[in-house]
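Q: here is a sequence with its predicted model. Questions after.
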Amino acid sequence: MTRPTARVLALLEILQAGGTHTASDLAERLGVDERTVRRYADHLLDLEVPVESVRGRYGGYRLAPGFRMPPLMLTDEEALAVLLGLVAGRRAGLVSTSREAAETAAAKVRRVLPKALASRLGALFATTDFTSPGREVPTPEAAVMLRLAEATRQQQPAVISYTDRTGRRSERTVHPYGLVAHSGRWYVTGTDSASRELRTFRLDRIAQVRIAHGTFAVPEGFQPADVVLTSLAATPWRHEVAVAVQGTADEVRARLPRGIGGIVSIEPDVGDGADWVLVRLRAERLDWVPGVLAGLALPFVVREPAQLRDIVRAWTDRIAGCAAATSPQEAIAAWGPR
């Protein structure tokens, strides 16, 4: 350590271990002279860390009894980044904790912040609202994520209890090459020892993880994110949807929910020279697609599947009926059975 701030923090870490430490011992461990140790101790006192100077033959420096954790030495921007990270990470499904765990963690951070900064951040969160994420994203268990991360770093096989998308449960041994966070979900990719093929598994579908004996080697140049995206693109879905939309690729992309599908420029189907793009997406159900198409606020032509036309037509009839309704009973009748 060459920076004075790093040495001051190192001094604090030594003192937190407990006991009284002589100036000569601290100087040797920090690589400085005793005079500098005294200056570092004064610096901690300036930060309201209760460092006590003990005189006598067995004297030295120690922390005051009962001291636990010093105020976090964060700038305003750093503290805001930490707290917003807890909130945003939880809402995006990237934090593998319960809502209670995220809230208690944020509360602990607030408690150790300087009073003025804690007050300002408290005002921010008291006057801020967050929009709904739109869907509940299942999050993996913290133990699952941490054990897989350990197995990945140490390049050791992991035995997992997995439930696939059809509900079938199995136990398999995986060589985890990497963890990937994508669209609010966590994935692990690596070789499945049963099939000896490269597989991708969702962490929220893994119930238990046990690190097994042995080691493996990650293929040179392996890119976990690329593998996961390729795997997700090849996942079979019940419906393949293709809709031609009038507009430029940038225009349609800005109006289409993020990550919902791909966009390809196509030749115009009409003689007015307008730009058209083909939007492709995959879905297990089609009942939500009409709302997405309506949200584009652009002319569109359903290419496939043909049944989507009937679903869009029924959806627009319901919307028109609700628009004409003047009472809850009329709206319910216009919408029809659910």
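A: Looks like it arrived, so ask away.

Q: contacts and neighbour counts: CA atoms only from here.
A: Noted.

Q: do a quick rundown of the helices in the stretch 101-250 of the chain.
A: 115-126, 142-154, 224-233, 249-255 (DSSP state H, counting those that start in this stretch).

Q: other SSEs contacting the second one?
A: Right, helix 142-154. strand 169-182, strand 206-211 (3 or more C-alpha pairs under 8 Å, 6 or more residues apart in numbering; DSSP states H and E).

Q: among those, which is the most enclosed?
A: strand 169-182 (a mean of 20; mean count of other C-alpha atoms under 10 Å).

Q: now the angle from that one to helix 224-233?
A: Orientation of strand 169-182 against helix 224-233 (axes from the mean of the first three to the mean of the last three C-alpha atoms, to 10 degrees) gives an angle of 120 degrees.

Q: any idea how far strand 169-182 is from the chain center?
A: 18 Å (C-alpha atoms, centre = their mean, to the nearest Å).

Q: and here is the other one:
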Amino acid sequence: MSPRTGRAPRPTGRVLTLLELLQSGGTRTVAELADRLGVEGRTVRRYVDQLIDLDVPVESVRGRYGGYRLGRGYRLPPLMLGDEEALAVLLGLAAGRRAGLTERTASETASAKIRRVLPGHLARRLDALVDSLAFTDRPGEPATPDAGVLLTLADAVRHHRPVSIRYTDRDGRRSERTLHAYGIVAHAGRWYVTGLDPRLDEDRTFRLDRVTDARALPGSFEAPPVPDPAQRVLSGFATAEYRHAVTLRVHGTPEQIRARLPAAVATLTEDEPTATGDRTDERWLRVELRVERLDWLPPALAALDRPFAIERPAELRTLVHALAQRLRSCADA
């Protein structure tokens, strides 16, 4: 087990450790490697086969003192990054850590490893830039998914394999689902997987930080051509069950309305189709939302600055009237 985390290292980590041991030079016996890696001899042989599959020239040495060694002259290629490449990598790690898309410790150790192999002058300049960065938003609650879950789902998406996931919903209810995963989407600091629940024959979207286990199942499926996974996630947000169902009629273009009520929040439908069908024509559009709170909607509608009518709920009309009275009082003061 890892002394820092208390968890057993993953097989991929052991394979990399094996490569490091072989790179230190000489012939390593199976018994020695098994002891260093904390595995059995047959597992060492399996890890060696994995390195060979990656075109790493591992040689088998027979005899009393036999074992494994790297082919003569083999070395891992040095990390060669230009100024812009190094900047892109370090800024990506910083932004991912800030947004909660990457685990903090993993981002920091990866950044440290990259800095160690960069030329001194470049490392100092990049450190100065990263240290001077400021963000206008505050980081939200950590929502980083388990790396093993993320990689398993990514493999299932690529090869169209069904997966079984263990999921805990926002009310703490646990369930085991089968999913035909269409794609993985990062949105607003969280990771999501979207796909078909074949048991219900319905599309579903799951937060990955709430998935505790994922494993591939036998078989395959055919993914639908449209819409793309990101659009599926946004549409799911807009139609999800929340406390309030809101229906509006707004006069404007879809682009004007989307400026304040994006696809992740609201769905738009034609109320009075135009003869030309031109999306730049202003006309009445029906806007539907599912929201937990109504208090943010009156300011959003005021900022929209388009004629609108509230069909439901009546509580929203009351909030809009209250905001109008407050604005009128401030203007008359």
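A: Cool, the structure landed. Remember, predicted model here, so these are calculated numbers, not experimental data.

Q: for the helices of the stretch 101-250 of the first structure, which one ends up most surrounded?
A: Sorting the helices of the stretch 101-250 of the first structure by mean neighbours (by mean count of other C-alpha under 10 Å), the first place falls to helix 142-154, with a mean of 18.

Q: give me the mean distance between that helix and the second structure.
A: Once superposed with the second structure, the aligned residues differ from helix 142-154 of the first structure by a mean of 2.5 Å; criterion: mean C-alpha distance after the TM-score superposition for the first structure.

Q: which residues sit against that helix?
A: For helix 142-154 of the first structure, the external contacting residues (C-alpha atoms under 8 Å, 6 or more residues apart in numbering) are 96-97, 157-158, 175-179, 203, 206-211, 215.

Q: try stretch 12-19 of the first structure
A: In contact with stretch 12-19 of the first structure (C-alpha under 8 Å, 6+ apart) are residues 21, 44, 61-63, 68.

Q: how about 6 Å then?
A: R62 (C-alpha atoms under 6 Å, 6 or more residues apart in numbering).

Q: re the thing from before, can you put the helices of the stretch 101-250 of the first structure in JSON lines and add distance to G190 of the first structure?
A: Shown next, in JSON lines, are those (distance: least, C-alpha to C-alpha, whole Å):
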{"stretch": "helix 115-126", "distance to G190 of the first structure": "40"}
{"stretch": "helix 142-154", "distance to G190 of the first structure": "9"}
{"stretch": "helix 224-233", "distance to G190 of the first structure": "8"}
{"stretch": "helix 249-255", "distance to G190 of the first structure": "32"}
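
Q: minimum distance to A101 of the first structure: which of those has it?
A: Ranking the helices of the stretch 101-250 of the first structure by proximity to A101 of the first structure (C-alpha to C-alpha) places helix 142-154 first, at 10.7 Å.

Q: what's the offset of the closest one from the middle of its chain?
A: Using C-alpha atoms, centre = their mean, the mean C-alpha position of helix 142-154 of the first structure is found 16 Å from that of the whole chain.

Q: just stretch 285-297 of the second structure next, same as before
A: Computed by C-alpha atoms, centre = their mean, the chain-centroid distance of stretch 285-297 of the second structure equals 26 Å.

Q: for it, measure first residue to last.
A: Terminal residues of stretch 285-297 of the second structure are spaced 17 Å apart (C-alpha to C-alpha, to the nearest Å).

Q: aligned partner of T194 of the second structure in the first structure?
A: Using TM-score structural alignment, the partner of T194 of the second structure in the first structure is T189.
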